[in-house]
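1. show me how the following folds:
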Amino acid sequence: MPYVLLSCAIASEIAATSAMKYSEGFTRLAPSLVTVCGYLFAFYMLSLTLKSMSVGTAYAIWSGAGTAVIAVIGMLFMGETMTAAKFAGIALIIGGVVLVNMGGATR
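-> Purely as a prediction, here's the structure:
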C-alpha cells in the first residue's frame, strides 16, 4: 500500500509542476489552482506514505521520479532540448534512487 500512496504523490506532484508552467507566474487562475491543489494532495499522500516507509527511501523515490519525469515532459511537450548533460542527469537521478533503495533503509 505505501507504494500506491507514493505513486499518487508522485503523479500529483508531476501534474502540479506541469500546471505551474502554464500558470504564467500564478497569473492564470485554473493552472494556479491545479498547482496549489496538486502540491497539497502530493504532500498529503507523501505524509501517508511515511507512516509505513522510511523518509529517506520515500523522499528519494518521490523527488527522483518527479524530477526525471518532469525533465522528460519538458523535452517532449514543452519544447526543451535533450542534451547529453540532461540525459546524464536523468540517469544519475535514477541511479541515485536505486542506490538509496539498495541501502536497505528500514523504518
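2. can we go C-alpha only for contacts and neighbour counts from here?
-> Noted.
3. what helix or strand is the residue positioned nearest the centre of the chain located in?
-> What sits nearest the mean C-alpha location of the chain, by CA atoms, centre = their mean, is Gly66, with 2.0 Å. Secondary structure assigned from DSSP states H and E places Gly66 in helix 55-77.
4. flag every buried residue along that helix.
-> By 16 or more other CA atoms under 10 Å, the buried positions in helix 55-77 come out as 55-72, 74.
5. got a list of contacts for that helix?
-> Contact with helix 55-77 is made by 6, 9-11, 13-14, 17-18, 46, 49-50, 80-82, 90, 93-94, 97, 100-101, 105, 107, as judged by CA atoms under 8 Å, 6 or more residues apart in numbering.
6. another one to check against the first:
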Amino acid sequence: MSWNYAYLIVAIIFEVLATTALKETHGFTRLVPSLATVVGYALAFYFLSLTLRSMPVGIVYALWCGAGIILITAIGWIWFRQSLDLPAVVGMGFIMLGVGVINLFSKTLVH
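-> Model prediction:
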C-alpha cells in the first residue's frame, strides 16, 4: 500500500471521528465533543492534503466521501440506533460498488 492510501485512510478515520463527535456537540455547546470535532476535521484535512499532492482531487474526494458515508451510516446504525430502510441499504451498496470500481479499474489513480 502506498503512502497516498495510508494518508487517505487516516484522513477518512479522522473525518468519521469528527463527524461522529459533531452529533454529540449539541450545536457546539459541549466542550469535549466540540474540541474533538474541530481537531478531527483539522487532522482529516491535513492528511487529505497530503494525499492530494500526488492523486487527482476528484478521485480522492470521491473515495473520501464514499468511505465516509458508509462508515458514518454504519456508526449511525450501530451506535445511535438509526434505522436504515431498503433504499438506504441499496444506495450504500451502490456507493461501495462505485468506490470498488474506482480502485480496481481507474487508470487515473496512482498505484
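7. TM-score of the superposed pair?
-> Overlay of the two chains. TM-score (TM-score structural alignment, normalised by the length of structure 1): 0.92; 107 aligned residues with a CA RMSD of 1.3 Å.
8. one step back: make a PyMOL selection of whichever of the contacts of helix 55-77 of structure 1 turn out to be buried.
-> The PyMOL command for the buried members of the contacts of helix 55-77 of structure 1 (criterion: 16+ other CA under 10 Å) is given here:
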select buried, resi 6+9+10+11+13+14+17+18+46+49+50+90+93+94+97+101
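9. what's the match for Ser12 of structure 1 in structure 2?
-> Counting by TM-score structural alignment, Ser12 of structure 1 corresponds to Phe14 in structure 2.
10. contacts only, for that match.
-> Contact analysis of Phe14 of structure 2 by CA under 8 Å, 6+ apart lists 40-41, 43-44.
11. quick one: Thr108 of structure 2 and Ser54 touch, right?
-> No. Contact criterion CA atoms under 8 Å: Thr108 of structure 2 and Ser54 do not qualify, at 10.8 Å.
12. which residue of structure 2 sits farthest from its center?
-> Thr29 (24.4 Å).
13. please say which position in structure 1 that one maps to.
-> Match for Thr29 of structure 2 (TM-score structural alignment): Thr27.
14. any idea whether its match is helix, strand or coil?
-> Recorded secondary structure, Thr27 of structure 1: coil (DSSP: H, G, I helix; E, B strand; the rest coil).
15. what's the neighbour count on Arg81 of structure 2?
-> Residues lying near Arg81 of structure 2 (other CA atoms under 10 Å) number 10.
16. all the strands of structure 1, residue numbers only.
-> Counting by DSSP state E, structure 1 forms no strands at all.
17. show me the contacts for the aligned residue in structure 2 for Tyr3 of structure 1.
-> Aligned by TM-score structural alignment, Tyr3 of structure 1 pairs with Tyr5 of structure 2. The contact partners of Tyr5 of structure 2, taken as CA under 8 Å, 6+ apart, are Thr51.
18. thanks a lot, see you next time.
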